[in-house]
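**Student:** pasting the sequence and the predicted coordinates here, then a few questions.
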Amino acid sequence: MRFMMIVKGTTDSEAGTPPGPELLEAMRKYNEELVRAGVLLAADGLLPTSAGIRISYPEPGGKPKMMDGPFTEAKEIIAGYTLIEVKSREEAIEWALRMPDPHGFGQGEIELRQVFEPHELTSEPEALAGQEALRKQLDERKRP
């Protein structure tokens, strides 16, 4: 089971304020624990929304609409993520609870969401085979 720990944005992350050395060290240690446990798939911070682009589809079948950041809906902003693969929802929750406050100062908020697996979206053999082929290609690209 894959889960994404979504780190919600704050006024500091939107201002581009980098984390302090203590938080960077705590996150490094946490990520090392995830690696040692063999559950870490990816972990990255995101630039502020001022560097982002939002694409919307206001009409069915219509042309996409682009809007440059910054975006003002603070509760909707994502500052980073960690993607893990674990055996259960409970294990994912345990790892999420161990993450240091991602912004420090008691401002951090993490949203934990399970990632759909291909078989949960469709039972069509052709579509599942296509998804598996794409995964294999991605795995091959990761190898040196």
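**Tutor:** Done, it's in.

**Student:** from here on, just use CA atoms for contacts and neighbour counts.
**Tutor:** Will do.

**Student:** and for A129, the neighbour number?
**Tutor:** Neighbours of A129 under the rule other CA atoms under 10 Å: 12.

**Student:** element containing the residue sitting nearest the centre point of the chain, please.
**Tutor:** For the chain, the residue nearest the mean C-alpha position is Y81 (3.1 Å; CA atoms, centre = their mean). Under the assignment given by DSSP states H and E, the secondary-structure element containing Y81 is strand 78-85.

**Student:** buried ones in whatever helix or strand comes next after that strand?
**Tutor:** Where DSSP H and E defines the elements, the next helix or strand beyond strand 78-85 is helix 89-98. By neighbour count, and taking 16 or more other CA atoms under 10 Å as the criterion, the buried residues in helix 89-98 are A92, W95, A96.

**Student:** quick one: list the elements packing against helix 89-98.
**Tutor:** Based on contacts counted as 3 or more CA pairs under 8 Å, 6 or more residues apart in numbering; DSSP states H and E, the elements that helix 89-98 packs against are strand 110-114.

**Student:** angle of the strand it packs on against strand 78-85?
**Tutor:** What separates the directions of strand 110-114 and strand 78-85 is an angle of 40 degrees, with axes from the mean of the first three to the mean of the last three CA atoms, to 10 degrees.

**Student:** same for strand 110-114, what does it pack against?
**Tutor:** Strand 110-114 is packed against strand 2-8, helix 89-98, with contacts defined by 3+ CA pairs under 8 Å, 6+ apart.

**Student:** and the comparison structure, right after this:
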Amino acid sequence: MRVLVLVKATEASEKESASPEWMAQMMDAMGKFNDKLRDAGVLLMAEGLQPTSRAKRVGFKGTARTVTDGPFAETHELIAGFWIWDVKDLDEAVAWVKLCPNPMPGPSDIEIRPFYEMADLPSGQ
């Protein structure tokens, strides 16, 4: 089962306000965690995302398109980074997330979302 593991953004990640010392420690710990995922055959991809101050959104309404420059509000709804993992089931994904270093200074959330697989779709589609 493939899952998308989403690191939710925080005010600190959007402002890039973490200290250089904290960032160095977190990147070292996260590198070691990613090595464990890779060694276990779980890790397919891992990336961090730049803050939404460097992003754009394209809105769709019929055939019209509207482009909005970042930064975007509702920080708790934004994504700061992600992994794609290949795990046996959601329980295995949860177990790995529990081993993850906290990716943010302060409280943070990680969300696990399964990918649709062909076997999940009704037959004939």
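**Tutor:** That came through fine. Model, not experiment: these values are computed from the prediction.

**Student:** nearest residue to the residue nearest to the centre of structure 1 other than its sequence neighbours?
**Tutor:** I6 (4.6 Å; CA to CA, 6 or more residues apart in numbering).

**Student:** which residues of structure 1 does stretch 36-45 of structure 2 align to?
**Tutor:** Counterpart in structure 1 of stretch 36-45 of structure 2, with TM-score structural alignment as the criterion, is residues 33-42.

**Student:** start and end of that stretch, how far apart?
**Tutor:** Between the opening and closing residues of stretch 33-42 of structure 1 there is a gap of 13 Å (CA to CA, to the nearest Å).

**Student:** from the chain's centre, how far out does it sit?
**Tutor:** Relative to the chain's own centre, stretch 33-42 of structure 1 is displaced by 14 Å; criterion: CA atoms, centre = their mean, to the nearest Å.

**Student:** adding distance to M66 of structure 1, write the buried residues of helix 89-98 of structure 1 out as CSV.
**Tutor:** Supplementary listing: the buried residues of helix 89-98 of structure 1 in CSV, determined by distance: CA to CA, whole Å:
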residue, distance to M66 of structure 1
A92, 35
W95, 36
A96, 33
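
**Student:** out of those residues, flag the one nearest to N31 of structure 1.
**Tutor:** In terms of CA to CA, no member of these lies closer to N31 of structure 1 than W95, at 10.4 Å.

**Student:** how much space between the closest one and T82 of structure 1?
**Tutor:** Taken as CA to CA, the spacing of W95 of structure 1 relative to T82 of structure 1 amounts to 10 Å.

**Student:** on that earlier part again, packing partners of the strand holding Y81 of structure 1?
**Tutor:** strand 2-8, strand 40-45.

**Student:** name the helices or strands packed onto the helix or strand just after the shortest one?
**Tutor:** The reference is to strand 40-45 of structure 1. The helix or strand immediately downstream of strand 40-45 of structure 1 is strand 53-56, counting by DSSP H and E. Where contact means 3+ CA pairs under 8 Å, 6+ apart, strand 53-56 of structure 1 is packed against strand 65-68.

**Student:** what's W85 of structure 2 in contact with, if anything?
**Tutor:** R2, V3, L4, V5, V42, L43, L44, M45, A93 (CA atoms under 8 Å, 6 or more residues apart in numbering).

**Student:** swap in 10 Å and give it another go.
**Tutor:** 1-5, 37-38, 41-46, 93, 96, 112, 114 (CA atoms under 10 Å, 6 or more residues apart in numbering).

**Student:** still contacting in structure 1, which of those residues?
**Tutor:** Mapped onto structure 1 and checked by both residues aligned by TM-score structural alignment, their matches' CA atoms under 10 Å, these keep the contacts 1-5, 37-38, 41-46, 93, 96, 114.
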